[in-house]
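Student: just coords:
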């Protein structure tokens, strides 16, 4: 039944795409995301660069999470129209329309993914794990098919990335995400920090610890207890404690001493003096900001079984990795962090361009593909 439904949906989308192809094609790129309902920062930076370029290119950003399948159908119709009338498609996650129309789309499709570095198995390499997708469903939906090029922040993990997308390694090119430029821009960092302190004045006067755990498809059984234990270990006379939830996480920390700063207007990383994470690629962003990072592995024994990993957290990441919150707080209070070792680790996963910006490097590659005749 599911196969028949997907087949019918594909035929309808293909018919709509064929009709839209009769319309005038614009000198425009369409960026599509299911990560949030607001324009992702990487897409905003792509848009700003392309519209300033000479000659300028138009950029349309379509960002919408799939919460209600019926309502999302309208969004899919919009996606078909813009895919058919643009010169290139840029994705930061799996797109249903691109997957189902993978062999019909006549303009280049570029996948830039939404996270920095390499850490966890995903896509085709996550089949058979509790955190991964069903292989049968993924193949029916043609997950990650139809890409002409795939950006990666470092070719040092090209084989793992290519396997995750079930793509030929030759499709990969090295280009860190545009938001790296913001992390490296001291003036931007200072402005963002001051904006957060203005919005949350209670954070002034003390060092700020930012806790940003990864998203878990199935929350750990001890999630609430682990968060409470971590908060209980904090000296609130000396530190602020900020919770930065993952964009799609449902975890809530209900403690009046904790300041929750959700994604959107502010990125809590810019106010951090110390970061506590776990198995999240946010540790690469922390490294680019040169902020000490410690890993709170309260569910390590179960998580590593549920989710395949591509790095050895206990040995590859040069920082404290523990399920003991008091050990983490002791390390923070004594500043037991090796900045040089962590910087070397980050540079292996984020290959900064030898000249120009990350935004320029990525955009010029996208535009070079867009300028080629339609295939």
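Tutor: It's in. From a predicted model like this one, the values you see are computed outputs, not experimental measurements.
Student: from here on, contacts and neighbour counts on C-alpha atoms
Tutor: Will do.
Student: which of the residues in stretch 334-347 are buried?
Tutor: Along stretch 334-347, these residues count as buried under the neighbour rule (16 or more other CA atoms under 10 Å): 337, 339, 342-343, 345-347.
Student: let's bring in a second one:
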């Protein structure tokens, strides 16, 4: 099948190249903040280029006709950006000079992925990864700091010089106070309980755990622990779209899946997490973080962690749902400068202070495509 696809693609490459940028995402529900900002940058900097956004699907019989569409646009585009592992991007032999950028879908990584996780219980099979040329063909990958850059070098299997200090478009979104204030108002209007919490001096606590394939996440434990405290506080649970874990009903708990994670950071007072890369986004918003890695021994064995967890996570590590909630409701303002000075130093000041002006990451990434005027 792979050889057939390459043969068909070789014929497609004979077609004329168009003034067109292809953005391919694995986000099935909506266009991400990152792609929205990239589209705005392309329209502003290269108004003569058409933009094609493709939502990549997993391999199945229904995917085959969609694969031909992806191949056609790859064969005829001026540049391509992806936010995950996209099979046609990696297995096909592309036209010389086609620049392909990997922006990934997170500002950094705490858990292993890609080649770093190859051979682990939850990671890709090394033989399949080799056959599918996993994460090959990137002209460059974008990183927001030196620690993520080193992780991406290993996870994507690319030379260090191909990981560029470009950041992610979402950095500008998270640092845009006017945009986030408007988003906050929208969410408070949508959820009157949250407005009541904010106005009464209570705390809005997000619980954003990492998805576990085939395992339940203890949302109900967190909600039960939360119920022991002042009713002025509100807990927002953000399960993964395919997570089947039991969820609590009503009370002072909101299931927040109808609003994106980045938007929720506009209202959050505290975030409880474990291995999620939301850690990075929260530090750009100066939101206190509490880490509850309740299954760290099993998770480390099953997938592995990309960083020294205890040394690197920028917040207290707790050992129970009760301790997580207690800490979340009492924790004070954080100082993330040390963390940002190594994990986000491509988009902050050298000492980790937040930049005085947004770094225009979307423009940096589009410039790296080197599109013709």
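Tutor: Okay, I see it. Small disclaimer: the values here were computed from a predicted structure and weren't measured.
Student: picking up where we left off before, and the buried residues of stretch 334-347 of structure 1 as JSON lines, adding secondary structure?
Tutor: Supplementary listing: those in JSON lines, determined by DSSP: H, G, I helix; E, B strand; the rest coil:
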{"residue": "337", "secondary structure": "coil"}
{"residue": "339", "secondary structure": "helix"}
{"residue": "342", "secondary structure": "helix"}
{"residue": "343", "secondary structure": "helix"}
{"residue": "345", "secondary structure": "helix"}
{"residue": "346", "secondary structure": "helix"}
{"residue": "347", "secondary structure": "helix"}
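Student: so which of these comes closest to residue 312 of structure 1?
Tutor: Proximity of the buried residues of stretch 334-347 of structure 1 to residue 312 of structure 1, judged by CA to CA, is greatest for residue 345, which lies at 12.4 Å.
Student: what's residue 145 of structure 2 aligned with over in structure 1?
Tutor: With TM-score structural alignment as the matching criterion, the partner of residue 145 of structure 2 in structure 1 is residue 154.
Student: contact partners for that match?
Tutor: 117, 174-176, 348-351 (CA atoms under 8 Å, 6 or more residues apart in numbering).
Student: repeat for residue 94 of structure 1
Tutor: Shown in contact with residue 94 of structure 1 (CA under 8 Å, 6+ apart): 33-34, 143-144.
Student: ok, of the contacts of residue 154 of structure 1, which one's closest to residue 57 of structure 1?
Tutor: Comparing the contacts of residue 154 of structure 1 against residue 57 of structure 1 with CA to CA picks out residue 175 as the nearest, at 19.9 Å.
Student: from residue 211 of structure 1, how far off is that closest one?
Tutor: From residue 175 of structure 1 across to residue 211 of structure 1, the span is 28 Å (CA to CA, to the nearest Å).
Student: again with residue 55 of structure 1
Tutor: With distances taken as CA to CA, residue 55 of structure 1 is found 43 Å from residue 211 of structure 1.
Student: with residue 189 of structure 1 instead?
Tutor: Between residue 189 of structure 1 and residue 211 of structure 1 the distance, using CA to CA, works out to 19 Å.
Student: also residue 128 of structure 1?
Tutor: For residue 128 of structure 1, the distance to residue 211 of structure 1 under the criterion CA to CA works out to 30 Å.
Student: mind listing what the residue most central in space within structure 2 touches?
Tutor: For structure 2, the residue lying nearest the average C-alpha position, counting by CA atoms, centre = their mean, turns out to be residue 106 (2.6 Å). The neighbourhood of residue 106 of structure 2, defined by CA under 8 Å, 6+ apart, consists of 277-278.
Student: returning to that earlier point: give me the subset of the contacts of residue 154 of structure 1 lying in helices.
Tutor: When helices are assigned by DSSP state H, the members of these inside them are 348-349.
Student: of the contacts of residue 154 of structure 1, just the buried ones, PyMOL syntax please.
Tutor: The following PyMOL line selects those of the contacts of residue 154 of structure 1 that are buried, judged by 16+ other CA under 10 Å:
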select buried, resi 117+174+175+176+348+349+350+351
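Student: stretch 127-134 of structure 2 aligns to what range in structure 1?
Tutor: Following TM-score structural alignment, the partner segment of stretch 127-134 of structure 2 in structure 1 covers residues 136-143.
Student: quick one: buried residues of the matching stretch?
Tutor: The neighbour-count criterion (16+ other CA under 10 Å) identifies 141-143 as the buried residues of stretch 136-143 of structure 1.
Student: the strands in the stretch 251-375 of structure 1, which residues?
Tutor: In order along the chain, the stretch 251-375 of structure 1 carries the following strands (DSSP state E, counting those that start in this stretch): 258-260, 274-277, 293-296, 321-322.
Student: what does residue 362 of structure 2 align to in structure 1?
Tutor: Applying TM-score structural alignment, one finds that residue 362 of structure 2 aligns to residue 359 in structure 1.
Student: against residue 372 of structure 1, how distant is the nearest residue to that match once chain neighbours are set aside?
Tutor: Counting by CA to CA, 6 or more residues apart in numbering, residue 178 is the residue found nearest to residue 359 of structure 1 once chain neighbours are left out, at 4.3 Å. Computed as CA to CA, the residue 178 of structure 1 to residue 372 of structure 1 distance reads 23 Å.
Student: again, but for residue 174 of structure 1
Tutor: Taking CA to CA as the measure, residue 174 of structure 1 and residue 372 of structure 1 are separated by 20 Å.
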